[in-house]
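[1] 3D, please:
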Amino acid sequence: MIIYYVYILKCSDNSYYTGITNDLLRRVDEHNDGINPTCYTYNTRPVELVFSSEFIDVNLAISFEKQVKGWSRKKKEAIIRGDWNLLPELSKNKMKI
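    Sure, this is the predicted structure:
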């Protein structure tokens, strides 16, 4: 069985990068090694893994990755801290703006 990971990296410029992989440690190393000059993290190294979530269904992993990529910084920071219960309130606040 293949496990897929949706992950968030904190970059050296304090931005966040969200991605998906089936080999989390290898992928974080690739980001830090600067394997791909066209990757967002190439110019924001070093990066630090601050969140990951496991999936056994690649389609669910892809869906969650897309969802997280669309989230505000505050929502990403909430899940990084494990404060999943804050997500509905943070969504309401965004809708008021």
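[2] From here on, just use CA atoms for contacts and neighbour counts.
    Fine.
[3] I'd like the distance from the closest residue to His31 other than its chain neighbours to Tyr17, if you could.
    The shortest distance from His31 to any non-neighbouring residue, by C-alpha to C-alpha, 6 or more residues apart in numbering, is to Thr41 (6.2 Å). For Thr41, the distance to Tyr17 (C-alpha to C-alpha, to the nearest Å) stands at 7 Å.
[4] Please give the structure of this sequence too, so both can be compared:
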Amino acid sequence: MHFVYILQSIDHPEQYYCGVTDDVVKRLQEHNSGKSKHTAKFKPWQLLSYHFFKDQPTALAFEKYLKTGSGRAFAKKRLR
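    All right, here's what the predicted structure looks like:
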């Protein structure tokens, strides 16, 4: 199972992060413990949404899309 997830910083609510994982709960704990250098300065994080994909290439493609301008607009309107 592969999940694309979207996080929002609790202390800096204008900051969002999306990623791919096989274990959403564990990954959120890693973000909140500072194990990810990309998200450590905006912790703590809350989970806004996650989306299941059967195969990793599709999950990675969706994550890549969410990191584009149109993907961010889509997420803001539909996923948050």
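[5] Tell me how they score on TM after superposing.
    Laid over one another, the chains give 0.86 as their TM-score (TM-score structural alignment, normalised by the length of structure 2), with 77 aligned residues with a C-alpha RMSD of 1.4 Å.
[6] For Thr41 and Tyr17 of structure 1, work out which one has more neighbours and name it.
    More crowded of Thr41 of structure 1 and Tyr17, by other C-alpha atoms under 10 Å: Thr41, with 25 against 18.
[7] Just say helix, strand or coil for the more buried one.
    helix (DSSP: H, G, I helix; E, B strand; the rest coil).
[8] Repeat that for Glu54 of structure 1.
    Glu54 of structure 1 - assigned by three-state DSSP - is strand.
[9] Could you do the one 5 residues further on as well?
    Three states are possible here, and by three-state DSSP the one that applies to Asn59 of structure 1 is helix.
[10] related to what we said a few turns ago, show me whatever sits in contact with both of Thr41 and Tyr17 of structure 1.
    Cys11 (C-alpha atoms under 8 Å, 6 or more residues apart in numbering).
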